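K.L.:
here is the input, now give the coordinates:
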Amino acid sequence: MQLRNRIRVLIVDDCAATRITLRAILNNNQYEVIGELNDGKKLDSAIAKLHPQIICLDHLLPDKDGLTLLSEIRAAYPHISVVMITGSDDIAVRHNAAMLGAAGFICKPFSQKQVIEVLQADAHTEDMLMIAAKQVNPFADQPYHARAVIADDSLTMRRLLTNILAHMGVEVIGEAYDGKQAVELVSEHRPDIACLDFEMPVMNGLEALKIIHHQNAATKVIMITALASRELFTQATNAGAKGYIIKPFHPDRVTQSVSRILASYNQI
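P.N.:
Here you go, the predicted model:
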């Protein structure tokens, strides 16, 4: 794969120590910290001037709530990924941020490994979207015409999976950021497939799977995980899962997994 330019990162946090630490972690061959702000007052002008690709945004700022800023950024600059920084263990914070379109979360106190993993997931998504866009649709002549609901608390993961499924002719009719919302969307729309991440706030994927399988057995559930754990697979299979997608996503592997599930619909 061709090497990409350094990814431009803007840090917004009122804690100087956090900004210094993040800058030290991120100024490397892959990332470039192009600016720092200690509040949200000049955020819009900074975005216009610096053109960041990723904004690391604290959820508690002195002048304006970080979630409000997240909402404004997503509305005005949908192409910019926003990674939320939080020291709160309140699950509602992550839930609300996911609902508003956060690409990921950096939880204080954070490690270098955690920060890099969160930002690499976002960068991987962008790379895979470019690959997917260049691929020839293998189902162009005989698309599946199936419908899907996807559930993942990461906007970047939902975005990539939606793109891959659309390329297959699968219509994503609903996106959920937690297991409870996924159950509600499946109950409402009764899709052919539901893709559920194992780790989600409010209700995890395994709990959502059990409810969906009981209430809507016709919906084929595909579980999403970054951990290829035999124990998790066994639990999910026993609860009714029909397939698995392993993170990080690659278009070819996702297509193969979903194809096996959809073959039973005889729509290819």
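K.L.:
use CA for all of it now, contacts and neighbours both
P.N.:
Fine.
K.L.:
please enumerate the helices of this protein.
P.N.:
Using DSSP state H, the helices found in the chain span residues 16-26, 43-50, 66-76, 91-100, 112-134, 155-167, 179-189, 205-215, 230-239, 251-262.
K.L.:
so which of these is nearest residue 8?
P.N.:
helix 43-50 (8.5 Å; C-alpha to C-alpha).
K.L.:
same for that closest one, what does it pack against?
P.N.:
strand 31-37 (3 or more C-alpha pairs under 8 Å, 6 or more residues apart in numbering; DSSP states H and E).
K.L.:
now what about the strand it packs on, what contacts it?
P.N.:
6-14, 19, 23, 26-27, 43, 46, 50, 52 (C-alpha atoms under 8 Å, 6 or more residues apart in numbering).
K.L.:
which among those count as buried?
P.N.:
7-14, 19, 23, 26-27, 43, 46, 52 (16 or more other C-alpha atoms under 10 Å).
K.L.:
contacts only, for residue 85.
P.N.:
Residue 85 neighbours (C-alpha under 8 Å, 6+ apart): 56, 57, 58, 59, 105, 106, 107, 108.
K.L.:
I have a second one here; can you model it like the first so I can compare?
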Amino acid sequence: MSEGDPIRPASPPTPPAPQPSTSPAVLSALVIDDEPANCDFCVRLLQQAKLNVKGASTGQEALDLAVTTENLALIVIDHRLPDMSGVSLLAKLRALFPDAMLCMATMHDERSLMEQAFALGCDVFLVKPHGFMELFKRLKATPPGGPDTHDQLIIDQYGLRPYRG
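P.N.:
Model prediction:
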């Protein structure tokens, strides 16, 4: 540098261009149950399956949460809710989320309820309290939307079996 050259400040370094994310988006789940202990148990269980989980205690609260939840892949629905039946909520959620895995979780082990739930788009009919661990194991092995779609399964005290309408 000669005596007549002005001193120029160093230009700030150019930040690197953002790289597209290669990690898959975290899938979300919604648990709808008006019994706080049941809701909390299921939320914590699904969190262990590496899902981002929210809980709701009414059908309307569930609908409000569902439409604002990103990557909603699994919805666990109790049959008896204070403001609507689980099957009517299931029908609404199926219309909003055609690709989500819908699981009816109820103590009511009734053939007519199973038929109604599956006719409205239910993927898994889980009889409480049996089956939560089986659902957890299946989700750990194959998340919702994976190659095993969990289509029309019954999980109860006898284990897991396909629904045969």
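K.L.:
still on that earlier bit, redo the contacts of residue 85 of the first structure as TSV? Include distance to residue 96 of the first structure.
P.N.:
Formatted as TSV, the contacts of residue 85 of the first structure follow (distance: C-alpha to C-alpha, whole Å):
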residue	distance to residue 96 of the first structure
56	16
57	14
58	14
59	11
105	12
106	15
107	15
108	18
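K.L.:
any chance of these in CSV, with distance to residue 83 of the first structure and neighbour count too?
P.N.:
As requested, those are exported to CSV (distance: C-alpha to C-alpha, whole Å; neighbours: other C-alpha atoms under 10 Å):
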residue, distance to residue 83 of the first structure, neighbour count
56, 5, 23
57, 6, 28
58, 9, 28
59, 10, 23
105, 5, 23
106, 7, 21
107, 10, 16
108, 13, 13
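K.L.:
now, which of these sits nearest residue 181 of the first structure?
P.N.:
Closest to residue 181 of the first structure, out of all of these and judged by C-alpha to C-alpha, is residue 105, at 19.8 Å.
K.L.:
wait, isn't the closest one in contact with residue 116?
P.N.:
No. At 11.2 Å, residue 105 of the first structure does not count as touching residue 116 under the criterion of C-alpha atoms under 8 Å.
K.L.:
residue 75 of the second structure and residue 46 of the second structure, how far apart?
P.N.:
11 Å (C-alpha to C-alpha, to the nearest Å).
K.L.:
name the residues contacting each of these two.
P.N.:
residue 29.
K.L.:
list the residues that contact the counterpart of residue 38 of the second structure in the first structure.
P.N.:
Alignment note (TM-score structural alignment): residue 38 of the second structure maps to residue 18 of the first structure. Neighbour list for residue 18 of the first structure: empty [criterion: C-alpha under 8 Å, 6+ apart].
K.L.:
which residues touch the residue nearest to residue 42 of the second structure when sequence neighbours are not counted?
P.N.:
Counting by C-alpha to C-alpha, 6 or more residues apart in numbering, residue 42 of the second structure lies nearest to residue 31, which is 7.0 Å off, once chain neighbours are set aside. By C-alpha under 8 Å, 6+ apart, the residues touching residue 31 of the second structure are 39, 42, 43, 53, 54, 55, 56, 75, 76, 77.
K.L.:
what about residue 155 of the second structure, how many neighbours?
P.N.:
23 (other C-alpha atoms under 10 Å).
K.L.:
could you verify that it is part of a helix?
P.N.:
No. Going by DSSP: H, G, I helix; E, B strand; the rest coil, the assignment for residue 155 of the second structure is strand, not a helix.
K.L.:
can you tell me which of the contacts of residue 85 of the first structure end up in strands?
P.N.:
56, 57, 58, 105, 106, 107 (DSSP state E).
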